[in-house]
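1. Please find the sequence and the predicted model below.
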Amino acid sequence: MTQKKVTLLLVDDEKMNTMILSRRLRKEGFDIDEAGDGQQAVASVLNKHKPDLILMDLMMPVMDGWEATKQIKQKFPDVKIIAVSAKVDEEFHTIEQGFDGFCAKPINFKVLIKKIEQVLNLDSAA
């Protein structure tokens, strides 16, 4: 049985964070696209292809994750987006604003994988 590869879009202005996370997620079998800010993320989703899930940093230059998520959800309300932030008190607000999940920085990789599986309804036992 062939299983479709899950595509994630990592959106973060911290290149080192993106590089490390991208490498680890690829080892887990995910296809990875990257964007350095919210504006690039919106352009990527509109012009390339819609990812299965977006990991969206909230605080970035040019366009923050809040605005990028708003624009993406207007066009693609079904796209799944997990907010990523060091400000854990923002978790409640992210759900109010249409995010599908929240992951605190610094990222605990095991927690992130569980959150991705939960948001995408992936059965890790399959």
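-> Perfect, thanks for sending it. Numbering: from 1, shown residues only.

2. okay, CA-based contacts and neighbour counts for the rest of this
-> OK.

3. tell me how far the ends of stretch 29-37 are from each other?
-> Using Cα to Cα, to the nearest Å, one end of stretch 29-37 lies 24 Å from the other.

4. how about the helices of the chain, start to end?
-> 15-27, 38-47, 65-75, 91-96, 109-120 (DSSP state H).

5. wait, which of these is closest to Met56?
-> helix 65-75 (5.8 Å; Cα to Cα).

6. ok, Met56 touching Asp13?
-> No: using Cα atoms under 8 Å, Met56 and Asp13 do not qualify as a contacting pair, with a distance of 10.1 Å.

7. Name the residue in these two with the higher neighbour count.
-> Neighbour totals were compared for Met56 and Asp13, and Met56 leads with 28 against 20 (other Cα atoms under 10 Å).

8. Got another one to weigh against that:
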Amino acid sequence: MHALIIDDSRTMRSILRRIVVDLGFDVTEAGNGQEALTALEDGLEPDLCLIDWNMPLMDGYTFVTRVRADPRWRNITLMMVTTESEHGQIVRALAAGAHEYVIKPFTADAIVEKLELLGLAAQEVPA
């Protein structure tokens, strides 16, 4: 499985990378939505995109709408990971086609839990 992490913060990309690599994902990083969209147009086929909202050149919301407008990318799971915490913003992102929404700051467990709900991480079997 492959994850595309889209965030203008190198530190945040590193944190998210560690979480998803531990789940078995290969990772590609992009510093903004335009860079990520270019990667998709160049043939990158991620199973998952973890997307910040506030970025230069192209924000995460615009990235989500562009991805959802193109049938080539209909099977990509999109998860917003952002500081945008207003209910209206969350509703807007989900209506645009994001599958999940995580508000920063977050724990690794919160990301793993969302990925489990999406079927992208193995759920631990209780002992």
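-> Yep, it's here. In this text, all values refer to a predicted model and were calculated from it rather than measured experimentally.

9. Structural similarity score between the chains, please.
-> Scored by TM-score structural alignment, normalised by the length of the first structure, the superposition of the two chains gives a TM-score of 0.86; 121 aligned residues with a Cα RMSD of 1.7 Å.

10. With distance to Ile82 of the first structure and mean neighbour count as extra columns, can I get the helices of the first structure in JSON lines?
-> What follows is these, written out as JSON lines (distance: least, Cα to Cα, whole Å; neighbours: other Cα atoms under 10 Å):
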{"stretch": "helix 15-27", "distance to Ile82 of the first structure": "14", "mean neighbour count": "14"}
{"stretch": "helix 38-47", "distance to Ile82 of the first structure": "13", "mean neighbour count": "18"}
{"stretch": "helix 65-75", "distance to Ile82 of the first structure": "10", "mean neighbour count": "19"}
{"stretch": "helix 91-96", "distance to Ile82 of the first structure": "9", "mean neighbour count": "14"}
{"stretch": "helix 109-120", "distance to Ile82 of the first structure": "8", "mean neighbour count": "15"}
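
11. Nearest residue to the middle of the second structure?
-> Leu50 (1.4 Å; Cα atoms, centre = their mean).

12. Okay, the equivalent of Leu57 of the second structure over in the first structure and Gly38 of the first structure: tell me how far apart.
-> Matched to the first structure by TM-score structural alignment, Leu57 of the second structure sits across from Val62. To Gly38 of the first structure, Val62 of the first structure is 7 Å away according to Cα to Cα.

13. Can you get me a residue count around the match of Leu57 of the second structure?
-> Val62 of the first structure has 11 nearby residues by other Cα under 10 Å.

14. Provide a list of residues in contact with it.
-> Contacts for Val62 of the first structure (Cα atoms under 8 Å, 6 or more residues apart in numbering) come out as Asp37, Gly38, Gln39.
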